[in-house]
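Colleague: Return atomic coordinates for the entry below.
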Amino acid sequence: MNIKKRYFALIVVVAIFIGGFGTYFGVQLLSKFEILDNGAASSDQDLLLELADQQESIQENMGKMSKVVNAFTVIKENYVEDVEDKQLIEGAIQGMLGSLEDPYSSYMDQETMEQFNEQIESSFEGIGAEVSMVGGNVTIVAPIKDSPAEKAGLKPNDQVITVDGNSVEGLDLQEAVNKIRGEKGSKVSLEIRRPGVEELIELEITRDAIPLETVYVDTKEVDGKLIGILELTSFSENTASDFKKELTKLEEQGMDGLIIDVRGNPGGLLPTVEELLKMFVPKETPYLQIEDPTGKKSRYFSKLESPKDYPVVTLINEGSASASEILAVSLKEALNYEVVGTTSFGKGTVQQTVPMGDGSTIKLTRFKWLSPEGNWIHEKGVEPTVEQKMPDYYYANPIQIEDDPLSLDESDPSIENLQIMLDGLGYEVDRNDGYFDESTASAVKAFQTDNDLEATGQVDQNTAEVLQSELMEHIRNGEDDLQLEKALEIITK
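Modeller: Next comes the predicted model:
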């Protein structure tokens, strides 16, 4: 490399970092004004002084960049093969973010950023599951309602081990996501490690278009009372307005109580959940607190004069994360509303996107969110006020048939799953301890007959797949929803 090229490379590296810091502080300043709008005490002079301090910090940081620039130059001039500037620069950014050991901070190139925007704004193509990096493992937070991921049986806390036979170990989260996503109609094979299951679970999933309809409405009449049910599958740009529209309709019908269902909701946009909370939490009580990197806490208030005149219950489970948890814990603490279900996922941080100027973006953890009482639920989750699990078959694992079918007088963990699934579908079995007895064989034959399968009383791969499909349809139809039943019981009393 000649001197001109070397200096050009140095300019490229330095310009990337200057551009990044400049945009980053622009975002910081914008966030300060957003906090001001919600009542935090500050002044224009304070903001100007803070910005001046940050500009001094830029100069200090640039002095520390010499080691990075030297590494860039050494690699460019001495590596055995040609290396693109972009590869080294993006690798450096990814390396810095990786050193944070924060699964929610990541670098997104231009293509990935476009996909990220699609997922928030309208629809996208893929399997339909929110993922996170937990303990170095690509982990399912929650499958999206009615998505291929949900239909295939993916569950919260499943760990993705391989994609199409290739290990995801060593990949960052976005690289793994890019391998899982794909065009509608294409198939992807995943190996899953599920907590409590010894063997890996293999799933083949056909990708589809994932529409982001996020608000679903239903009503139940119990003891002469009309109960509204609003299910939120994520918090996207239109969720708050759609929620308000459906809530108004329910109130006009004379609703006697409301259930907000955020089970399996992986979260989304912070401003969206804030808009929802402003509809419920009156102005005397904060609906949320935000802690910035300096430890300064800002409390957020609505302008609402009084709370609703009907009871509200929130439904959560282990797949409820982030904005879902904000909603649940805020209604729980600010209004003493009941929360029914199981302990939620436990994500208590807020990310901001920082444009890099070339279409790429850094998604960086910037704040902690705290409950109205100042509690941080990160890695702990929101505990329900009324714990209620679902029936055992909701937690059953797909049956894996490797060689010979499951048959009479065998013992295997897969047979225990089989018995739980058959029982859940209404086929009587005498035991669910993993021993394939006569009652299990009879139940299998009855299931096979009802589903136009050869009634052998043995479970081959075809029977296992039909059984899984029927069970997922049973679950999606809301059969035996003990958590909803408990919420209805509470709200009508």
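
Colleague: contacts and neighbour counts: CA atoms only from here.
Modeller: OK.

Colleague: In the chain, what residue spans correspond to helices?
Modeller: 3-37, 44-63, 66-78, 85-99, 110-121, 148-152, 173-180, 239-252, 270-277, 323-335, 413-424, 438-450, 461-476, 482-492 (DSSP state H).

Colleague: and those as JSON lines, adding mean neighbour count and distance to Gly359?
Modeller: Shown next, in JSON lines, are the helices of the chain (neighbours: other C-alpha atoms under 10 Å; distance: least, C-alpha to C-alpha, whole Å):
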{"stretch": "helix 3-37", "mean neighbour count": "15", "distance to Gly359": "12"}
{"stretch": "helix 44-63", "mean neighbour count": "12", "distance to Gly359": "22"}
{"stretch": "helix 66-78", "mean neighbour count": "14", "distance to Gly359": "22"}
{"stretch": "helix 85-99", "mean neighbour count": "14", "distance to Gly359": "13"}
{"stretch": "helix 110-121", "mean neighbour count": "15", "distance to Gly359": "5"}
{"stretch": "helix 148-152", "mean neighbour count": "21", "distance to Gly359": "30"}
{"stretch": "helix 173-180", "mean neighbour count": "18", "distance to Gly359": "16"}
{"stretch": "helix 239-252", "mean neighbour count": "16", "distance to Gly359": "26"}
{"stretch": "helix 270-277", "mean neighbour count": "18", "distance to Gly359": "23"}
{"stretch": "helix 323-335", "mean neighbour count": "25", "distance to Gly359": "27"}
{"stretch": "helix 413-424", "mean neighbour count": "22", "distance to Gly359": "48"}
{"stretch": "helix 438-450", "mean neighbour count": "19", "distance to Gly359": "54"}
{"stretch": "helix 461-476", "mean neighbour count": "17", "distance to Gly359": "39"}
{"stretch": "helix 482-492", "mean neighbour count": "18", "distance to Gly359": "44"}
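
Colleague: out of those, which comes closest to Met356?
Modeller: helix 3-37 (5.1 Å; C-alpha to C-alpha).

Colleague: any chance you could map the strands in the stretch 301-450 of the chain?
Modeller: Taking DSSP state E, counting those that start in this stretch, the strands of the stretch 301-450 of the chain run over residues 312-316, 338-341, 349-355, 361-370, 386-387.

Colleague: ok now the last one, how far from the chain's centre?
Modeller: Between the centre of strand 386-387 and the centre of its host chain there is 22 Å, according to C-alpha atoms, centre = their mean, to the nearest Å.

Colleague: Give me the packing partners of it, helices and strands only.
Modeller: strand 338-341 (3 or more C-alpha pairs under 8 Å, 6 or more residues apart in numbering; DSSP states H and E).

Colleague: With the first one instead?
Modeller: Packed against strand 312-316, as judged by 3+ C-alpha pairs under 8 Å, 6+ apart, are the following elements: strand 257-261, helix 323-335, strand 338-341, helix 482-492.

Colleague: please give me the structure for this one as well, since I'd like to look at both together:
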Amino acid sequence: MQTKKLFLPMILVLAVMIGSIGTLVVIDVFAGDEPVEENQMSDEEIMEAVMEQMGGQEEIHLGDLEEEMEKIAQAYHTLMERYVDEPDAEKLIEGAIIGMLESLEDPYSEYMDADTASQFMESLDSSFEGIGAEVSMINGRVTIVAPFRDSPAERAGLRPNDQVMEIDGEDIEGLTLTEAVMKIRGEQGTTVTLTIDRPGVSDPLEIDVVRDEIPIETVHSEIIEESGQRIGYLELTSFSENTAERFEEELTALEEDGIDGLIIDVRGNPGGYLQSVEDIGNLIIPGGSPILQIEDRDGERMRTISSLDEDIDYPIVSIIDEGSASASEILSAALKEAGGHDVVGQSSFGKGTVQQTIPMGDGSQLKLTLFRWLTSDGNNINEVGVEPTVEVAQPDFFYVSPISADEPLVFDMNSEHVESAQVMLAATGYDPGREDGYFDEGTVEAVEAFQEAEGLDVTGEIGEETADRLQEVLIEQIQDRENDLQLKRALELVTG
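Modeller: You can find the predicted model right below:
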């Protein structure tokens, strides 16, 4: 049997792959809440269960659906024979498929024609050129889930929940998620202009992002000395094909160096390969405990059980935020529910469905939601997210909107852009004394002090050059761990 692609996220990444797995791992089968059978299933048996969920056949013969398809066939032939202009037959067929998928009102199920499917598969490479963010289709709008750390998207000021309205001045209403992503991607060094609708900001923002090569190095580790203890720190930026292997290597190295505790940081992590998060769960989730559960349309559940031989004897704390999605949520929920560990930060994104790509025979593919994933305890987090055990927000300047300086910001002006500039000035050590959006004398003095310190023309006004430099200095402040309140709280918890 041919194994098809099975996707956990369905948050489509602009600069990193979305993953696939060959099999689900291990299982107890449930109907509702009561166990009806407990067994170990082979890889082939699991894939047969997946195929059964798809209808039990790899190919569906239209002859079996003759009555149901009669209305569609009648519409097709009427259009082909009687429409005032001769239609494109292929476009009619593709339109019918797209219409069926749209009727599901599921933003993660979509049709990809042969070209789009080919480009989508190319995006699974180890690196490619883009902006470094992942997006989702929410309420019909292409929405930023999270920019990657130190990516062009982060440097430009994109934030979770930003909604993309236009790409290079073109309205994207009606585009599928994949089509929008392919427009945003592009050659390294080129610029894409995104028109953004940001919650809480009345006017649209135009944000220029310079595309770059986005490498896929998904695991970063170090030892942090804190309160006389050695704390291992593992940051996971996504769950790619080799993330579990890299996680095990780095965790082993940390343990050999001697650690008293561990912090796992999945902030801004969009998810990825389901197999990857399962393999990581087998390294840190108590043996015999569920890492996650997969639920089909009939409510039957398959549980992935941790095979860890010896429980970890040091404390673990994970850190999440609103950009942590899918596989990140699986891992944090398992640490919280099965491991009894603290989770620090803010409620995660809330992506709780599983998609699978299904080839259509001509290079095109359907990407279709087939399952829900549930947490270790069986909780559905879709559109809800994983709640932290210890809620910690970052300083206000972490969330400030970028300044649009199409026209200089000047004395006596009152606007949201002035308010953003005041927050930035205060964060970078040039406190204007107010953050209400009114450009007063104190703001002029703060701008002049900033310009003088940065070697800019001292005008007391915020033009493009000053706005850009202010944004750069702010990013440096955001990346300074002294300002990372979530990491600080995690260190306090893990050191006891």
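
Colleague: for the strands of the stretch 301-450 of the first structure, which one ends up most surrounded?
Modeller: Most buried of these by mean neighbour count (mean count of other C-alpha atoms under 10 Å) is strand 312-316; its value is a mean of 27.

Colleague: what's the angle from that one to helix 482-492?
Modeller: 170 degrees (axes from the mean of the first three to the mean of the last three C-alpha atoms, to 10 degrees).

Colleague: Where does strand 312-316 of the first structure end up in the second structure?
Modeller: Under TM-score structural alignment, the alignment places strand 312-316 of the first structure onto residues 316-320 of the second structure.

Colleague: can you redo the strands of the stretch 301-450 of the first structure as CSV with distance to Ile475 of the first structure?
Modeller: Shown next, in CSV, are the strands of the stretch 301-450 of the first structure (distance: least, C-alpha to C-alpha, whole Å):
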stretch, distance to Ile475 of the first structure
strand 312-316, 16
strand 338-341, 16
strand 349-355, 31
strand 361-370, 33
strand 386-387, 20
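
Colleague: among the ones you listed, which is nearest Ile259 of the first structure?
Modeller: It is, among the strands of the stretch 301-450 of the first structure and with distance given as C-alpha to C-alpha, strand 312-316, at 4.8 Å.

Colleague: Now for Glu465 of the first structure: which residues touch it?
Modeller: Ile399 (C-alpha atoms under 8 Å, 6 or more residues apart in numbering).

Colleague: So what does it match up with in the second structure?
Modeller: In the second structure, Glu465 of the first structure lands on Asp468 (TM-score structural alignment).

Colleague: do the same with Ile475 of the first structure
Modeller: Match for Ile475 of the first structure (TM-score structural alignment): Ile478.

Colleague: Nearest to Leu488 of the first structure, out of the strands of the stretch 301-450 of the first structure?
Modeller: Nearest of these (C-alpha to C-alpha): strand 312-316, 8.6 Å.

Colleague: Now tell me what touches that closest one from outside.
Modeller: Residues contacting strand 312-316 of the first structure (C-alpha under 8 Å, 6+ apart): 257-264, 328, 337-344, 384, 483-484, 487, 491.

Colleague: Spatially central residue for the second structure, please.
Modeller: Pro270 (2.6 Å; C-alpha atoms, centre = their mean).

Colleague: what's the closest non-adjacent residue to Gln356 of the second structure?
Modeller: Leu6 (4.2 Å; C-alpha to C-alpha, 6 or more residues apart in numbering).

Colleague: Surely the one you found is in contact with Val354?
Modeller: Yes. Counting by C-alpha atoms under 8 Å, Leu6 of the second structure does reach Val354; the two are 7.4 Å apart.

Colleague: picking up where we left off before, tell me which of the helices of the first structure lies nearest to Pro195 of the first structure.
Modeller: Using C-alpha to C-alpha, the helices of the first structure put helix 413-424 closest to Pro195 of the first structure, at 13.9 Å.

Colleague: Tell me which other helices or strands that closest one touches.
Modeller: Counting by 3+ C-alpha pairs under 8 Å, 6+ apart, helix 413-424 of the first structure packs on helix 438-450, helix 461-476.

Colleague: Make CSV out of the ones you listed and add distance to Arg6 of the first structure.
Modeller: Shown next, in CSV, are those (distance: least, C-alpha to C-alpha, whole Å):
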stretch, distance to Arg6 of the first structure
helix 438-450, 71
helix 461-476, 59
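
Colleague: now for those, which one comes closest to Glu204 of the first structure?
Modeller: Using C-alpha to C-alpha, these put helix 461-476 closest to Glu204 of the first structure, at 11.0 Å.

Colleague: Contact partners for Ser99 of the first structure?
Modeller: The contact partners of Ser99 of the first structure, by C-alpha under 8 Å, 6+ apart, come to none.

Colleague: which one in the second structure is aligned with it?
Modeller: Per TM-score structural alignment, Ser99 of the first structure is aligned with Ser103.

Colleague: ok, its match to Asp43 of the second structure distance?
Modeller: 33 Å (C-alpha to C-alpha, to the nearest Å).

Colleague: repeat for Val210 of the second structure
Modeller: 44 Å.

Colleague: More neighbours: which of the two?
Modeller: Val210 (20 against 14; other C-alpha atoms under 10 Å).

Colleague: Surely that one and Ile131 touch.
Modeller: Yes. If you go by C-alpha under 8 Å, Val210 of the second structure and Ile131 touch, sitting 7.0 Å apart.

Colleague: okay, and the common contacts of those two?
Modeller: Pro152.

Colleague: which residues touch Val350 of the first structure?
Modeller: Val350 of the first structure neighbours (C-alpha under 8 Å, 6+ apart): 270, 365-369.

Colleague: same question, Phe7 of the second structure
Modeller: 18-21, 272-274, 354-357.
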